[in-house]
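Student: Provide a 3D model corresponding to the input given below.
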Amino acid sequence: MAKRLIITLDENTTNNYLWIAQNKTKAEVDSECEPSGIILIIDISPEPYGASVICENDEIGVASVELVDT
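Tutor: A predicted model of the protein is given here:
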């Protein structure tokens, strides 16, 4: 049976990601550079540790991870 991995950032983590992405993109555009995008890493650990979210080398929060049948 096929599976799908669903990763959801909590509200605080999403807000942190958006703040970093907006500021980085604005700085690049203001410097007349093409926006380079964002590095986002989801570090999934076994239960009960959960998943941490790393953005541009800084841990910014947590994510929930769910494996579902499709």
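
Student: going forward, measure contacts between C-alpha atoms and count neighbours the same way
Tutor: Fine.

Student: okay, helices next: where are they in the protein?
Tutor: For the chain, applying DSSP state H gives helices covering 11-30.

Student: ok, longest strand in it?
Tutor: Longest strand of the chain, by residue count under DSSP state E: strand 58-69.

Student: buried ones in it, by neighbour count?
Tutor: Neighbour-count burial for strand 58-69 flags Glu59, Ile60, Gly61, Val62, Ala63, Val65 (criterion: 16 or more other CA atoms under 10 Å).

Student: here is a second sequence; please produce its structure as well for comparison:
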Amino acid sequence: MNQKLVITLDEATTIKYLELAQKRTEAEMNADCEPSGSSLRIDISPDPYDSYVSCENDDIGVAAVQLINV
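Tutor: The predicted structure is shown next:
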């Protein structure tokens, strides 16, 4: 049986991520730099606890983590 791990950011976390990514990309473009992208860190906890998401060094919210049979 094959499985895949599906990580879904909630709406508030997605908004925060997009805001941070947009600010960083805009600052790099204004400095005439190639946009570097960003890093997300997901600290996965077992149910019923939330999995926490960080973007660069900022805590931005929670994610749902599911192991799905394919």
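
Student: ok, so of the buried residues of strand 58-69 of the first structure, who is nearest Leu18 of the first structure?
Tutor: Ile60 (10.7 Å; CA to CA).

Student: centre-most residue in the second structure?
Tutor: Leu40 (4.4 Å; CA atoms, centre = their mean).

Student: map that residue onto the first structure.
Tutor: Here Leu40 of the second structure is matched to Leu40 in the first structure, going by TM-score structural alignment.

Student: ok, and the closest non-adjacent residue to its match?
Tutor: Once flanking residues are discounted, Leu40 of the first structure sits nearest to Cys55: 4.6 Å by CA to CA, 6 or more residues apart in numbering.
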